[in-house]
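> Can you look at this prediction? I've put the sequence above it.
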Amino acid sequence: MCRYIIIFLGIVFGSTVFTRPKTIRQYKLIPLWSWGTIICCQDWSLLKENFLNCILLLPAGALLPAIVNHKVKWYQALLVGIAISATIEFCQLIFMRGLFEWDDMIHNGLGCMVGCLLANLQINGDEEV
């Protein structure tokens, strides 16, 4: 099971850091800035980006209970997702391969948490059988 998460994270890092063209160092340091823009300016492309960031780490969260062989608490999955996302964001900042922003870390963490909660539901379903 561990190899699946490694392969998955390799694909995620490849698509979010290493396949992007080099640009200038970019960052947004205001948490949840994207939601303000979505609400004020009806920027639906940002809403789509936020949704895609939520589902980016959903598979990682779904794999967590299988990797540790027991249920994972929601806040643990959230922290794992934020940690993975922070690594991605800092790589983007250091290698100048994208926009460093807190919003991505928040949304990726939430997606990881949702994936874990869904996997935990499956574990509950298996225990009842």
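Perfect, thanks for sending it. Numbers count the residues shown, from 1 in each chain.

> from here on, contacts and neighbour counts on C-alpha atoms
OK.

> Dead centre of this structure: give me the residue that sits there.
Centroid-nearest residue in the chain: residue 108, 2.3 Å away (criterion: C-alpha atoms, centre = their mean).

> Wait, a helix at that residue?
Yes: counting by DSSP: H, G, I helix; E, B strand; the rest coil, residue 108 is part of a helix.

> Let me see the ranges of the strands in this structure.
26-28, 99-101 (DSSP state E).

> Below is structure B, check it against A:
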Amino acid sequence: MFFSESLGRTDLSVGYRYNLEPFREIYRCIRYWDVLGPLNASMNLIGNIVAFMPFGFILPMLCLSNRRWYIVFLLGLLCSLCIESLQLVTRRGSFDVDDLMLNTLGSLAGYWCFLIAARFRRQLHKKR
């Protein structure tokens, strides 16, 4: 969202760009790793995942009904869709279906971290 200009995704001189083809941007980052540079390519791929991990970690702590993986999945997808749609409407950043997938994966990764932390916490309290 904030770094798309540095990744060559929003050259407004040729018109607004968006991606509706799954895995297109992911493939581009992997294929042109050397051209984009490891920092920019990994920022796009890993950054989209890491950016949504707190969402998947904190959401189950806020409400007991959000402790099911599919709830975190759907809310992560919805939140990401809202952000991507806002980018499309405002033409700030670049709407990308790959970002939706990576952000949703990040929500699930945060949820898995929550499950690990909860299990560790239960074991710690059980020992006391």
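Now that the structure is in, tell me what you want to look at. Owing to the predicted nature of the structure, the values given are computational and were not obtained by experimental measurement.

> that older thread, just name the most buried of the strands of structure 1.
With neighbours defined by mean count of other C-alpha atoms under 10 Å, none of the strands of structure 1 is more surrounded on average than strand 99-101, at a mean of 20.

> Give me the mean distance between it and structure 2.
Here strand 99-101 of structure 1, set against structure 2 after superposition, deviates by a mean of 0.4 Å using mean C-alpha distance after the TM-score superposition for structure 1.

> In structure 2, what range does that strand match?
The aligned range for strand 99-101 of structure 1 in structure 2 is 94-96, by TM-score structural alignment.

> check contacts around residue 76 of structure 1.
Contact analysis of residue 76 of structure 1 by C-alpha atoms under 8 Å, 6 or more residues apart in numbering lists residue 113.

> Now check structure 2 for the residue matching it.
Applying TM-score structural alignment, one finds that residue 76 of structure 1 aligns to residue 71 in structure 2.

> Over to residue 38 of structure 1?
By TM-score structural alignment, residue 38 of structure 1 lines up with residue 29.

> What is the neighbour count of the closest residue to its match other than its chain neighbours?
Leaving aside its sequence neighbours, residue 29 of structure 2 sits nearest to residue 41 (C-alpha to C-alpha, 6 or more residues apart in numbering; 5.2 Å). By other C-alpha atoms under 10 Å, the residues close to residue 41 of structure 2 number 22.

> For residue 41 of structure 2, give its distance to residue 18 of structure 2.
Per C-alpha to C-alpha, to the nearest Å, residue 41 of structure 2 is found 18 Å from residue 18 of structure 2.
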